[in-house]
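S.K.: quick one, structure for this:
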Amino acid sequence: MKQNTAEDYAERLKRGARSAAAAGFDGLLIAPGPDLAYFADYLPIATTERITMLVVPGDGEPTMIVPILEHDSAAATRAAPAVRFVDWSDGTDEYVPTAALLKPDGRYAISDAAWAMHLLALQQKLPDARFESISHALPMLRAVKGADEVERLAAAGAAADATFEQIVSVRFEGRTENEVAADLARLLREHGHSQVDFTVVGSGPNGANPHHEAGDRTIEHGDMVVLDFGGIMDGYGSDTTRTVHVGEPTDEERTVFETVKRAQQAAFEAVEVGVACQEIDRAARAVIRDAGYGEYFIHRVGHGIGMTTHEPPYMVEGEERPIEAGMCFSIEPGIYLPGRFGVRIEDIVVATETGARRLNNTSRELHIVQ
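M.R.: As a prediction, this is how the structure comes out:
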């Protein structure tokens, strides 16, 4: 898989600066987390309280304020040639050199992952400056993926698919949700994931809770079981959902499942460049509503995915932003009958000039498991 070069990161920094300036900001303040990894190829130790921040001015040189003891690590990244480094040492006021990189009355978009203690200290140093969340101010900053990013998302999706293909061969009946969830986590790692973010196993009535956490309930014959799992592989996310049944389903369970499958397909077919994001949600919701289950579809139909498993754009009513080629997002309609069972089918897709392409390719038929 192609590794990003110094030129790739330099281009990302330039694009970020242009986006900030076009939106009326004096720059971006990039904190450790997915934004810093995206723009600067750098993820410092997560537990440190010492400030590291990349300042990307709308016009000027990107500069990273970094603790002196971490300078060598930051300067060894592939993005380093495009960044100037300013060190600070323990025992000094780190916010003085940080504030000196900003305009006293500037307007900045700051990473959602920034620690509150750092933002509050900067506000104290620069009382006339304004700071806004990047996800609200510039939600599309990382939304359109390059070919290398789509390749990584596809690889993560294939690893999740391989996990599903194996999990349906294990025994479900008589085992707890936690035991199946542990199998999912193990298989994701065996197929290359460095991080497992979630392993939802919702059996029987627990499947009616979209974000049920696997518990001690023993899976029984006749249960519908929702499996929603994913994590991070090579820096990019996976997220897929399939619903299986222990033994033969009832006619009603098959009807609900087929309704969700048709809704998922309708949403997939609605993906076109230039179409508003909300139309994807509407396409799935119309199928479920027309089948009489509208009140039981209780969440948006999808979310963006990239270096995090949930990020803009969101496929939800009210989001009029048009789809662009390169946007990657989930399509995951569901029906949840309280106290009884739930069904969800989810794929990650990428928008292309000719429609959507699925990055999950396991069967969307109802799997019968033992």
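S.K.: only C-alpha atoms from now on, for both contacts and neighbour counts.
M.R.: Noted.
S.K.: so which bits of stretch 250-266 are buried?
M.R.: The neighbour-count check on stretch 250-266 (16 or more other Cα atoms under 10 Å) flags 253, 256, 257, 258, 259, 260, 261, 263, 264, 265, 266 as buried.
S.K.: what comes up buried for stretch 181-193?
M.R.: 181, 183, 184, 185, 187, 188, 189, 191, 193.
S.K.: what about the fourth one, which SS state?
M.R.: Classification of residue 185 by DSSP: H, G, I helix; E, B strand; the rest coil places it in helix.
S.K.: and the nearest residue to residue 334 once chain neighbours are set aside, how far from residue 359?
M.R.: Closest residue in space to residue 334, ignoring its immediate chain neighbours: residue 344 at 4.2 Å, by Cα to Cα, 6 or more residues apart in numbering. Distance, residue 344 to residue 359, using Cα to Cα, to the nearest Å: 17 Å.
S.K.: could you do residue 160 as well?
M.R.: 10 Å.
S.K.: got it, and residue 35?
M.R.: According to Cα to Cα, residue 35 stands 23 Å off from residue 359.
S.K.: likewise residue 84?
M.R.: Taking Cα to Cα, one finds residue 84 at 38 Å from residue 359.
S.K.: more neighbours, the two?
M.R.: Counted by other Cα atoms under 10 Å, residue 84 and residue 359 do not tie: residue 359 has more neighbours, with 26 against 14.
S.K.: residue boundaries of the helices in the stretch 251-370 of the chain?
M.R.: 251-270, 278-290 (DSSP state H, counting those that start in this stretch).
S.K.: so for residue 197, which of those sits nearest?
M.R.: Checking those against residue 197 by Cα to Cα gives helix 251-270 as the closest, at 23.4 Å.
S.K.: now do that closest one: distance to the chain's middle.
M.R.: Distance, stretch centre to chain centre, for helix 251-270: 24 Å (Cα atoms, centre = their mean, to the nearest Å).
S.K.: does anything pack onto it? Which helices or strands?
M.R.: helix 278-290, strand 328-331, strand 334-337, strand 341-344, strand 355-358 (3 or more Cα pairs under 8 Å, 6 or more residues apart in numbering; DSSP states H and E).
S.K.: now do it against helix 278-290, angle only.
M.R.: Using axes from the mean of the first three to the mean of the last three Cα atoms, to 10 degrees, the direction of helix 251-270 lies 160 degrees away from that of helix 278-290.
S.K.: can you tell me the closest non-neighbouring residue to residue 220?
M.R.: Nearest-residue entry for residue 220: residue 173, 5.1 Å, with adjacent residues in sequence omitted and distances by Cα to Cα, 6+ apart.
S.K.: sequence B follows; please return its structure for comparison with A:
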Amino acid sequence: MNPPDPSQPPPDLRPVGGVREERTRPAVSVPVSGGDRLSAVRAGMAADGIDALVLRPSPDFRFLGGRGDGFLVVTMDGAAETADPRPYLPPGVRRVGVDPEMRVRELFGLAVDAELVPAGQVLAPLRLRKEPYEVAMVERAALAAESVLACAPELSWFGATERAMATRLRVLALEAGCEEVLSVRVTAGPGTAAPGSAPSDRVINPGDALLVSLSARWDGYCAEVARVFAVAEPPEDYDAVYSVVVAARHAGMAAARPGVPAAAVAAAVAQAVDDSGYGRFAAPGAGRGVGLGADEGPRLRADDDTPLEAGMVLCLEPAIYVPDLFGARVADIVACTESGPRPLTTAPSSLPVLER
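M.R.: Below is the predicted model of the structure:
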């Protein structure tokens, strides 16, 4: 049997009078796909006392087969994609799970006398593990992003601005087949020491440290890849910092096995950085899950004890930020399989130097 097309609705959702309705199927354990997802969702709704879910276009919406720009309503008796969710809410509804991306006017527009709770408490656990075809789509996004960053040595960086190079990388990602570029970050020099800094009009000069990251979507699925470069020649000690980040990545990768808590992966990364003496400069956490969303569970941090399972896909992103000097961050995608971690992308073992 061919895997379901992620751009199509689950097979048990069919058009009826302009609204899609469903035929029930028996519940199965996750990972789930198609109509099986609705059975698993309803089991979660029952456990949480939720009478209906109302989703707008978002990762949760796409997870259940939403295709348009309206709402997807799921109840214990049916499912429908519609422009107006109100007629599909059951009489006497008491608790409604709503999409976290719903706008305030959309929430008020429900006009329902019920408790509104995040739909993610039902859907997030089901989205942790991916079907093989979903892992393949994340891999396509990751490889596309990695191929763009691999072109960095061929581009002209000297004298260009961060903003101009970010625009160039965005175009290359779209040319590589990505359906959407979610974010591009290019920071150079001391700006690399500021986590999450946006591209500016700063000119990139020889001797700069350079951080570049690209987050893209392929056929609905997301991945981020981040790389570190030196421009012409590395700043003092930058080679050593990069080596520590790569070692932390290897430590986290080795720990990412089924049955291991997410916190243990974060601890392995933190230990590798601590052993180098750069522990006080380490970024908190070591990454997160990716899939239909660019930032989803599990969280690779000390307070997340979620056991890793085969089918989870992680963005492993150790980083060191030395204030006023430089930062180094690599982000690679790894799939957790029954036999252990499978890297979908791999940062270079030595610091790449850009010669132009």
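S.K.: hmm, back to that, aligned to the residue nearest to residue 220 of the first structure, what sits in the second structure?
M.R.: Using TM-score structural alignment, the equivalent of residue 173 of the first structure in the second structure is residue 158.
S.K.: show me which residues of stretch 87-104 of the first structure are buried.
M.R.: 87, 88, 94, 95, 98, 99, 101, 102.
S.K.: read off where stretch 306-319 of the second structure ends up in the first structure.
M.R.: The aligned range for stretch 306-319 of the second structure in the first structure is 321-334, by TM-score structural alignment.
S.K.: mind listing what the alignment partner in the first structure of residue 129 of the second structure touches?
M.R.: Here residue 129 of the second structure is matched to residue 144 in the first structure, going by TM-score structural alignment. Residues near residue 144 of the first structure by Cα atoms under 8 Å, 6 or more residues apart in numbering: 324, 325, 326, 327, 328.
S.K.: also residue 222 of the second structure?
M.R.: Here residue 222 of the second structure is in contact with 138, 141, 142, 215, 216, 290, 291, 292, 293, 294 (Cα under 8 Å, 6+ apart).
S.K.: nearest to residue 321 of the second structure among those?
M.R.: Out of these, the member with the shortest distance to residue 321 of the second structure (by Cα to Cα) is residue 215, at 20.5 Å.
S.K.: my guess is that closest one meets residue 179, correct?
M.R.: No - contact criterion Cα atoms under 8 Å: residue 215 of the second structure and residue 179 do not qualify, at 11.4 Å.
S.K.: neighbour count: those two, which is higher?
M.R.: Taking other Cα under 10 Å, residue 215 of the second structure and residue 179 do not tie; residue 215 has more neighbours (24 against 16).
S.K.: roughly how far does the more buried one sit from residue 158 of the second structure?
M.R.: 24 Å.
S.K.: tell me the secondary structure at residue 184 of the second structure.
M.R.: strand.
S.K.: OK, contacts around it?
M.R.: 166, 167, 169, 170, 212, 213, 214, 215.
S.K.: next: residue 318 of the first structure.
M.R.: When contacts are counted by Cα under 8 Å, 6+ apart, residue 318 of the first structure touches residue 278.
S.K.: the one 3 residues further on now?
M.R.: With Cα under 8 Å, 6+ apart as the criterion, the residues that contact residue 321 of the first structure are 276, 277.
S.K.: show me what residue 132 of the first structure aligns to in the second structure.
M.R.: Alignment note (TM-score structural alignment): residue 132 of the first structure maps to residue 117 of the second structure.
S.K.: excluding its backbone neighbours, what's nearest that match?
M.R.: In space, residue 117 of the second structure is closest to residue 97, 4.8 Å off (Cα to Cα, 6+ apart).
S.K.: in the first structure, which residues correspond to whichever helix or strand that neighbour is part of?
M.R.: Using DSSP states H and E, the element containing residue 97 of the second structure is strand 95-98. For strand 95-98 of the second structure, the aligned range in the first structure is residues 107-110, judged by TM-score structural alignment.
S.K.: contact partners of that stretch?
M.R.: Residues from elsewhere that reach stretch 107-110 of the first structure, judged by Cα under 8 Å, 6+ apart: 20, 24-31, 129-134, 137-138.
S.K.: give me the most central residue, the second structure.
M.R.: For the second structure, residue 294 is the residue whose C-alpha lies nearest the centre (Cα atoms, centre = their mean; 2.3 Å).
S.K.: residue contacts, the aligned partner of it in the first structure?
M.R.: Correspondence of residue 294 of the second structure to the first structure, assessed by TM-score structural alignment: residue 309. The neighbours of residue 309 of the first structure, taking Cα under 8 Å, 6+ apart as the test, are 231, 232, 236, 237, 238, 239.
S.K.: apply 7 Å and report the result again.
M.R.: By Cα atoms under 7 Å, 6 or more residues apart in numbering, the contact list for residue 309 of the first structure reads 237, 238, 239.
S.K.: pretty sure residue 110 of the second structure is touching residue 86, no?
M.R.: Yes - at 6.0 Å, residue 110 of the second structure counts as touching residue 86 under the criterion of Cα atoms under 7 Å.
S.K.: still on that earlier bit, and the two most separated of the contacts of residue 184 of the second structure?
M.R.: The widest separation within the contacts of residue 184 of the second structure, taken as Cα to Cα, falls between 167 and 215 and amounts to 13.3 Å.
S.K.: now do the strands in the stretch 1-150 of the second structure.
M.R.: For the stretch 1-150 of the second structure, the strands defined by DSSP state E, counting those that start in this stretch occupy 13-16, 19-22, 52-55, 71-75, 79-82, 95-98, 115-118.
S.K.: distance to residue 195 of the second structure for these - can I get that in CSV?
M.R.: Formatted as CSV, the strands of the stretch 1-150 of the second structure follow (distance: least, Cα to Cα, whole Å):
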stretch, distance to residue 195 of the second structure
strand 13-16, 43
strand 19-22, 44
strand 52-55, 32
strand 71-75, 35
strand 79-82, 39
strand 95-98, 31
strand 115-118, 29
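S.K.: now for residue 188 of the second structure: which residues touch it?
M.R.: 204, 208, 209, 210, 211.
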